[in-house]
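**Q** Structure here, sequence nowhere to be found:
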């Protein structure tokens, strides 16, 4: 049996706003609906299921593997919207991107403080 991630819930103070924000930045179609969720379908069949939650939202990390062309478009939208970005998950290298594993990567925050990442080279291909 092969194991694949099918979906994950993204807790949000406003699921509609959060789902649209991520879709817009990543250049994806408008999120759909399923029950109480706003669903953002990804190319590999997994989905982000945005759900409203009252009170504090625990910050999570979501990384998106993209092509070089997609990275250029995503990074342009981040800069156009004035979204703060970093080269690292600890936010110690502001205003920079990284070049890990022969690719490029950038971290930025979503509406509820989730740490979002776009990267062009998967870490799984990195040498140990």
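**A** Everything's here; your move. Quantities reported herein were computed from a predicted structural model and do not represent experimental measurements. Residues are numbered from 1 along each chain as shown.
**Q** from here on, contacts and neighbour counts on C-alpha atoms
**A** OK.
**Q** can you map out the strands along the protein?
**A** Taking DSSP state E, the strands of the chain run over residues 7-12, 32-34, 37-41, 47-52, 61-65, 85-86, 105-109, 115-119.
**Q** export those strands to CSV and tack on mean neighbour count and distance to residue 79?
**A** Below are those laid out as CSV (neighbours: other C-alpha atoms under 10 Å; distance: least, C-alpha to C-alpha, whole Å):
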stretch, mean neighbour count, distance to residue 79
strand 7-12, 19, 23
strand 32-34, 12, 26
strand 37-41, 22, 22
strand 47-52, 21, 24
strand 61-65, 14, 18
strand 85-86, 22, 9
strand 105-109, 23, 11
strand 115-119, 21, 14
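**Q** structure B:
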């Protein structure tokens, strides 16, 4: 069985970006190894930040967190006066989404990568959720399996 081991994350300043991720999400402090600054994001996976002068294509990294962790993280985001959004298109500023009857929010790291924290996996609320994930509705509609709600 294959297991993801690490993800290289390009950054303007590897140390700054690694420290930002660790501080915001409550991970252990980054560890420098050669030209990488590594953050352990799960028992098996590190984000290995690497400084570059090349153009950086912003990536999206989503983290599933507990309700308690969400409260702490969104508190840090607000304390740092960072912009945050309820949606990935950054149109619903300073709000939190309630998809799947959980909570979710998006904010950017110093190099422009989008970080997302969610308390429920996408689609996990099913059709019985008060706040049904629109992706689930789109998938059901496309497959012709959308239930008759009348």
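**A** Perfect, I can see it now. The model shown is predicted, which means the values in this text are computed figures rather than measured ones.
**Q** ok, back up a step: for the strands of structure 1, give me CSV that also has distance to residue 75 of structure 1.
**A** Shown next, in CSV, are the strands of structure 1 (distance: least, C-alpha to C-alpha, whole Å):
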stretch, distance to residue 75 of structure 1
strand 7-12, 22
strand 32-34, 24
strand 37-41, 19
strand 47-52, 21
strand 61-65, 13
strand 85-86, 9
strand 105-109, 8
strand 115-119, 9
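**Q** between those, which one is nearest to residue 73 of structure 1?
**A** Among these, the nearest to residue 73 of structure 1 by C-alpha to C-alpha is strand 115-119 (10.9 Å).
**Q** Could you tell me the angle between that closest one and strand 61-65?
**A** 20 degrees (axes from the mean of the first three to the mean of the last three C-alpha atoms, to 10 degrees).
**Q** one step back: can you say which of the strands of structure 1 is nearest to residue 95 of structure 1?
**A** Nearest of the strands of structure 1 (C-alpha to C-alpha): strand 85-86, 5.5 Å.
**Q** average offset between the closest one and structure 2?
**A** Aligned to structure 2 and superposed, strand 85-86 of structure 1 gives a mean residue distance of 0.1 Å (mean C-alpha distance after the TM-score superposition for structure 1).
**Q** do you know how far residue 72 of structure 2 is from residue 126 of structure 2?
**A** 27 Å (C-alpha to C-alpha, to the nearest Å).
**Q** before we move on, what about residue 37 of structure 2?
**A** When residue 37 of structure 2 is compared with residue 126 of structure 2 (using C-alpha to C-alpha), they lie 39 Å apart.
**Q** For the most centrally placed residue in structure 1, give me its contacts.
**A** By C-alpha atoms, centre = their mean, the mean C-alpha position of structure 1 lies nearest to residue 116, the distance being 4.0 Å. Applying C-alpha atoms under 8 Å, 6 or more residues apart in numbering, we find residue 116 of structure 1 in contact with 61-64, 107-110.
**Q** which residues in structure 2 form helices?
**A** Secondary structure of structure 2 (DSSP state H): helices located at 14-25, 67-79, 134-143.
**Q** and residue 93 of structure 2, which of the ones you listed is closest to it?
**A** helix 67-79 (12.3 Å).
**Q** from the contacts of residue 116 of structure 1, which is closest to residue 49 of structure 1?
**A** Nearest to residue 49 of structure 1 among the contacts of residue 116 of structure 1, with distances taken as C-alpha to C-alpha, is residue 62, at 12.3 Å.
**Q** Surely that closest one and residue 117 touch.
**A** Yes: counting by C-alpha atoms under 8 Å, residue 62 of structure 1 touches residue 117, with 6.2 Å between them.
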